[in-house]
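Q: structural data only, the sequence is not supplied:
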């Protein structure tokens, strides 16, 4: 969009009582943000759902003045602004009714032809939660997904770091403007995130830091992605809000189950119990449910290589499958005395080496 159009879109975004849904309704009726701000009040009042309260601040000159300041900030800091009607606006987010009319970006984000998943959870993630999150991302790396999260403590930063480690794009969705970073201790990760993806926000540089911003930010996390994964959560928490938003967008939700006595598993267990999420016990559950396909250059050769090198764990699983033929993932883990998530990761590596292949029903066999 032109600088002129961006100025008026910013001005409309600045108006109190005019949220994203209302702004889109006004733009659809008038044709553009500029046309909205220049339309006669009596004509706008004819629009269904538009009343005097919404329009009370619409024609205040302060909005254009503040928009000019924010536009200057955007230009000085090389920030990209995406308008919801543009092709460059993230496609999945565009389909969400309450998606922001303007989205601001830094970094090198490229969502074209890539699966996008959000990973969220508690800020007090456990060591087993960290291990599961890292193994999940490592196992899915072959599908080249973009990993979205909120750049917060715990699960969020674990997901971002694991994505970077596996050379995957990662996007931090912020609950504040691009003039700051929260938490400040995560500033050291900003360069790597922007090299491997970047940051999105719909907040201005002048936005006050408010806890409610995090709840508003969650709609962007859920909206960008085809699926949201909750690693760990207490009975209440922001990640459950994100899961609910994802459900409202008709997106898939996954939750990692845990023991009923574990405080940080209650939220995930409830999502599964209430049929708001698929149960996630192995990395294979994600591509299976979402119907992801490996690219041709990532698929294992049909004929396995002679003298393929296997580590001790791979040898144990290979020997087990050679003796027992087709076996389910859970049974392999039990009989080989290994955690399910570990077996899932090892099996994926063995599949890429061309020594095992997956079958329907989470069965595996030696090639």
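A: Received, thanks. All figures in this text were calculated on a predicted structure; none of them were measured in a lab.

Q: contacts, neighbours, all on C-alpha from now
A: Will do.

Q: can you get me a residue count around residue 108?
A: Counted by other C-alpha atoms under 10 Å, the residues lying close to residue 108 total 16.

Q: which ones are touching it?
A: Neighbour list for residue 108: 194-198 [criterion: C-alpha atoms under 8 Å, 6 or more residues apart in numbering].

Q: please produce a PyMOL select command covering the buried subset of these.
A: Buried subset of the contacts of residue 108, written as a PyMOL selection, criterion 16 or more other C-alpha atoms under 10 Å:
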select buried, resi 194+196+197+198
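
Q: closest to residue 214 among the contacts of residue 108?
A: Residue 214 lies nearest to residue 198 out of the contacts of residue 108, by C-alpha to C-alpha, at 18.0 Å.

Q: before we move on, what SS does the most centrally placed residue in the chain have?
A: The residue lying closest to the centre of the chain (C-alpha atoms, centre = their mean) is residue 118, at 2.6 Å. The local conformation at residue 118, judged by DSSP: H, G, I helix; E, B strand; the rest coil, is strand.

Q: before we go on, here's another structure to hold up against the first:
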């Protein structure tokens, strides 16, 4: 498939994610859309004469060339709808983005994905709940998703990093910037042990209307959305409502009846829009998840070895897969095999992985 044409399809004014996916399904791939005749395009439901002319006038392809140069320069991955590396949970959503820009190492199809959202005005209660909950999630090897915003979002990412869990920040702007700027250092750490994801191309500002769109990705990526602390209005409740429309589980921590930033959580529980939870054990019961008591990261279980960030990421992928061939591991990491072979050798010497016949690796 042509990456240029995939990007170009998202640059056509009037073609959103739903119509874009419909065009790809109709013609087979993005390149075929731009190769189609005007008559063939107009025959597609939702495509009128003016939109067909817009698709064929060449402006979208020209704009896509600039974006392609940007992603190549900054080593950004593109995940196009329908491809095998597109997030499988998100692909199930009717309004899934046509294309995602991704930078990082976390697996977007990890076995357990949890979105954690809440108010930007986190109280000491919300911060404490967030920290204790994520620490307890270490036993479940979950990937933590949030929106890199002030408040609960930031505490979710930061605690995930502290307790050794992969964490993905979903952005309401392009990957050429970080908003808020105070999260730049944390975002850089997330690239080593997590990732940053957006549907917005470079040059996109963090405008107000982008964040509800961002919220649907947060909800769609996860098995379950957790609302830690929220008022009755705001992005957290929007994310919870979207998750409900996707038939995903939603949970909320109850709070003080007189506290403004607990009112949203209490409302979700009262109206049966969210399950009441008080900790990781409640989530374990709801999701039928069992903690892994036999393996874990060196930070989580105090193993007598120290893994660097890259080794830890390799370790977590092998652990999640059970065993994996070096070819498949190289594709998942998007590393050259020469680099991966050196890392695996170091890990063998440390005694944390074992090589099987056929260049297959497993955790020891």
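A: In hand now; what should we look at? If you're wondering where the values come from, they're calculated on a predicted model, not measured in any experiment.

Q: how close does the residue nearest to the centre of the first structure sit to residue 226 of the first structure?
A: In this structure, residue 118 of the first structure and residue 226 of the first structure are 8 Å apart, going by C-alpha to C-alpha, to the nearest Å.

Q: for residue 34 of the first structure, what are its contacts?
A: Listed by C-alpha under 8 Å, 6+ apart, the contact set of residue 34 of the first structure reads 5, 8-9.

Q: any idea how far it is from residue 25 of the first structure?
A: 14 Å.

Q: returning to that earlier point: would you format the contacts of residue 34 of the first structure as a markdown table with distance to residue 258 of the first structure included?
A: Below are those laid out as a markdown table (distance: C-alpha to C-alpha, whole Å):
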| residue | distance to residue 258 of the first structure |
| --- | --- |
| 5 | 50 |
| 8 | 49 |
| 9 | 46 |
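
Q: follow-up on the earlier one: which position in the second structure aligns with the residue nearest to the centre of the first structure?
A: In the second structure, the residue matched to residue 118 of the first structure (TM-score structural alignment) is residue 115.

Q: coming back round to it: out of the contacts of residue 108 of the first structure, name the ones that lie in strands.
A: Within these, residues falling in strands by DSSP state E are 197-198.

Q: can I have the buried ones of the contacts of residue 34 of the first structure as a ChimeraX selection?
A: Burial among those is assessed by 16+ other C-alpha under 10 Å; the matching ChimeraX selection reads:
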select :8,9
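
Q: re the thing from before, next, the contact list for the match of residue 118 of the first structure, please.
A: Residue 115 of the second structure is in contact with 144-146, 218-219, 221-226, counting by C-alpha under 8 Å, 6+ apart.

Q: for the contacts of residue 108 of the first structure, which ones persist in the second structure?
A: Retained contacts for the contacts of residue 108 of the first structure in the second structure, judged by both residues aligned by TM-score structural alignment, their matches' C-alpha atoms under 8 Å, are 194-198.

Q: in TSV: those residues, plus distance to residue 64 of the first structure.
A: Shown next, in TSV, are these (distance: C-alpha to C-alpha, whole Å):
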residue	distance to residue 64 of the first structure
194	31
195	34
196	35
197	32
198	28
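
Q: from the residues you listed, pick the one nearest residue 344 of the first structure.
A: residue 196 (26.0 Å).

Q: correct me if wrong: that closest one contacts residue 165.
A: No. Counting by C-alpha atoms under 8 Å, residue 196 of the first structure does not reach residue 165; the two are 9.9 Å apart.

Q: ok, which stretches of the second structure are strands?
A: Residue ranges of the strands in the second structure, as given by DSSP E, are 77-80, 99-104, 113-117, 143-146, 167-170, 194-198, 224-227, 249-252, 275-276, 323-325, 353-356, 360-363.

Q: what span of the first structure is stretch 311-327 of the second structure aligned with?
A: With TM-score structural alignment applied, stretch 311-327 of the second structure matches no range in the first structure.
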